[in-house]
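In: quick one: sequence and predicted model below, then my questions.
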Amino acid sequence: MSVIVRVAARGEGIADDGRHVALAAPGDTLTEDGAIVPGPHRIIPPCRHYPECGGCQLQHLDDASWSAFITDRIAGALDAQGVRAPIRAPALSPPRTRRRAALHVEPSGRIGFTAERSHQIVDLHECHVLAPELFALVRPLKRLLPTFKAKRRLDVHLTLADQGVDVLVKGVAPEGLAHHDALTAFAQANGVARVAFDDGMGPEVRWEPEPVTIALGGVAVPLPPGAFLQATVEGEAALVAAAREAVQGARIVADLFAGLGTFALSLDARVYAAEGARDAIMALKAAAGRAQRPLFTEHRDLFRRPLTTAELDRFDAIVLDPPRAGAREQVVQLAASKIATIGYISCNPSSFARDAQELCKAGYTLDWVQPVGQFRWSTHVELASRFSRSPA
């Protein structure tokens, strides 16, 4: 019999004879006819929708094997680029802690995530990854949204803010008194913080009793509808702690791809924050001003106009958290700079490894990598890291 030795990037098990087997866990064995004999790392998936629902790919793994999967993803990406580094134990977010999610809604009222490798929507009756506050809105939304008579699939973005759940519906807009009354009744009955709609012309707020904020670094930051936020409080805390460690002792730091200020507002330094999304950087600027934080903001597209080496050399350290594509243009400038320390946060091991190779070729050392698993039972991997080099 063959034995499953690890889990591949898409979640299938890989046997010692090279076979790829769906829904197999490390330590499982395969009979001659391909049947799976459960091993020590297989658990009973807690959700009735698994494995049909695409929200989770690894619910059959225990935490030890999920951690090993996360570590292997990062190690494999770095190895492919010829980069070596110590990889720490992953920081895993518990079940039912996802504070933001995008669900899909059919005109019939079916609401949920899409099925694995399919556009079919799995109608959610339970969820073990969403925070209870988000899941509590699934049934009320199932009743509300069909009344808008949308002719196509809608997307609903849910975010747990300081005041409650922020709801953004994409693909339709309320029309007339009946829709207004239904929306008001929904919002009041469920205590939501805000409801906005975007029918293609940008978000339009229809319910917001008080300004919606999100606490970042102890500062209440205005939360634009649909804005990016780390998926869990636990994941955010792990990434922030790693970023703080990476640039510890620096007096002046640049936070690139700063977003709403997850890192900028948590650093013990004077901070320059650059971000390409105007609503996010304006929210950060307003929050920092009210809190009297030593923070300068700039609305800047770092893909088209990265900081130059001359600009970078004004700082003691850099923190960057780029989108999944990585920061190729900015890394070229960083590689040529005199910056001694870089804290790099990534949601894509492959683009991170590519950028890591560029920095290491320029003389940096990748000191450590802190993996973070904040998308519970998912193949999605995040990390924080530190690059350093001695001054020339």
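Out: Arrived safely, thanks for sending.
In: drop to CA atoms for contacts and neighbour counts, all remaining ones
Out: Fine.
In: quick one: residues contacting the closest residue to residue 193 other than its chain neighbours.
Out: Distances taken as Cα to Cα, 6 or more residues apart in numbering place residue 164 nearest to residue 193, at 4.8 Å, with adjacent residues excluded. Neighbour list for residue 164: 133, 191-193 [criterion: Cα atoms under 8 Å, 6 or more residues apart in numbering].
In: for the residues you listed, which one is nearest residue 72?
Out: residue 133 (33.0 Å; Cα to Cα).
In: next up, a structure to set beside the first:
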Amino acid sequence: RAVIGFNEGGSHKVVDMRECHVLRPELMAARDTLAAYFGKLKGKYAIGVELALVDQGVDCLLSGFMPEGLEQTEDLLELCRRAGFARLSLDQGYGPEGFWEPEPVTITLSGTPVACPPGAFLQATDDGEAALVSAAQEWLADCTSVADLFSGLGTFALALGEGRKVLAAEAERAALLACRMAAAKAGLQLEAAHRDLFRNPLRAEELRAFDGIVLDPPRAGARAQVEQIAASGVERVVYISCNPSSWARDGVLLREAGYELAELRPVGQFRWSIHVELASLFVKRGD
């Protein structure tokens, strides 16, 4: 019997998931389909499974697995057809490779279809994403030029791109290219910059070209980048965070540079867990 679920906290042990009341039914059905397929295989496997809902349906990425022989390959193709997967990608440690994709996979962000690379970062829920985007749009409404740092596929850049210039800075090349192409098709004034903001943050003098900044860094926060933001004096900074601890650490840097926390909105994207997403607005005090 195949066990498919989540890792136990601080462990490699997999807790089997037979039901989940916060997971979309389409993803739960995909889990059951994969469990039936792997349950018929001989031997032991340790396989990473990533599932996401895209415009075309369920997107599945399997890490550490490759079908052996013609029979397993045909069975896996039949599984994709029968389950109606939008895409199945396989990663043997060298990056995802396409196995099944009847039509190009997209994810719609603020009304703009964006090509979605396998394993791309997405917000956890539609309503959570809407709350975060709405906060950024409200707080930066009067800005004419905005820098979106750690922009990913363009969740905030595309939402803010109407009627203003936007710089989207991101280290993941596939996500950045997808954002650039989507913005071009939508006719937005968006410049996409391939940049590792941990090793090479935007400098204070570069940031002064903007009157608003939005950043949504990984859980570790963005200390090096926030130091440059603090030195820039840009009037409005929207900081989105999934880790209150690193957010608080970075917030101290902004406060010491003369910024005030004008508003803070917790967003409950992770139901039945201790995790919370934060949307915050820092405003530079007048000298």
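Out: Right, received. Where do you want to start? All of these numbers come straight from a predicted model, not from anything done at the bench.
In: after superposing, what score do the chains get?
Out: For this chain pair, the superposition-based TM-score is 0.95 by TM-score structural alignment, normalised by the length of structure 2; 285 aligned residues with a Cα RMSD of 1.4 Å.
In: all strands for the stretch 251-392 of structure 1, in order.
Out: 252-256, 270-275, 295-299, 317-320, 341-346, 365-373, 382-388 (DSSP state E, counting those that start in this stretch).
In: relative to strand 341-346, how tilted is the longest one?
Out: Read it as strand 365-373 of structure 1. 30 degrees (axes from the mean of the first three to the mean of the last three Cα atoms, to 10 degrees).
In: which stretch of structure 2 lines up against strand 365-373 of structure 1?
Out: Mapped onto structure 2 using TM-score structural alignment, strand 365-373 of structure 1 spans residues 260-268.
In: kindly report the same for the third one.
Out: The aligned range for strand 295-299 of structure 1 in structure 2 is 190-194, by TM-score structural alignment.
In: and if you look at the second one?
Out: The alignment of strand 270-275 of structure 1 onto structure 2 (TM-score structural alignment) covers residues 165-170.
In: next one: the matching stretch to chain centre, how far?
Out: Mean-position distance between stretch 165-170 of structure 2 and its chain equals 16 Å (Cα atoms, centre = their mean, to the nearest Å).
In: how about stretch 71-90 of structure 2?
Out: Here stretch 71-90 of structure 2 shows a centroid-to-chain-centroid distance of 25 Å under the convention Cα atoms, centre = their mean.
In: and stretch 133-145 of structure 1, by the same measure?
Out: 23 Å.
In: and the contacts of that stretch?
Out: 99-100, 107, 109-111, 124, 126-127, 158-160, 164-165, 182-183, 186, 190.
In: repeat that for stretch 257-273 of structure 1.
Out: Counting by Cα under 8 Å, 6+ apart, 216-219, 221, 223, 228-229, 236, 240, 243-244, 248, 250-256, 274-277, 280-281, 283-284, 288, 293-298, 302, 319-322 sit against stretch 257-273 of structure 1.
In: are any of those buried, and which?
Out: 216-217, 219, 221, 223, 229, 236, 240, 243-244, 250, 252-256, 274-277, 280-281, 283-284, 288, 293, 295-298, 302, 319-322 (16 or more other Cα atoms under 10 Å).
In: look up the closest residue to the most centrally placed residue in structure 2, ignoring the ones flanking it.
Out: Centroid-nearest residue in structure 2: residue 121, 2.7 Å away (criterion: Cα atoms, centre = their mean). Distances taken as Cα to Cα, 6+ apart place residue 152 nearest to residue 121 of structure 2, at 7.0 Å, with adjacent residues excluded.
In: structure 1: which residue goes with that neighbour?
Out: Counting by TM-score structural alignment, the partner of residue 152 of structure 2 is residue 259.
In: what of residue 277 of structure 2?
Out: Match for residue 277 of structure 2 (TM-score structural alignment): residue 382.
In: check contacts around the nearest residue to that match once chain neighbours are set aside.
Out: Closest residue to residue 382 of structure 1 apart from its sequence neighbours, by Cα to Cα, 6+ apart: residue 347 at 4.3 Å. Applying Cα under 8 Å, 6+ apart to residue 347 of structure 1 gives the contacts 323-324, 380-383.
In: what is the burial count for the closest residue to residue 147 of structure 1 other than its chain neighbours?
Out: Spatial nearest neighbour of residue 147 of structure 1, excluding adjacent residues (Cα to Cα, 6+ apart): residue 179 at 7.6 Å. Residue 179 of structure 1: 16 surrounding residues under other Cα atoms under 10 Å.
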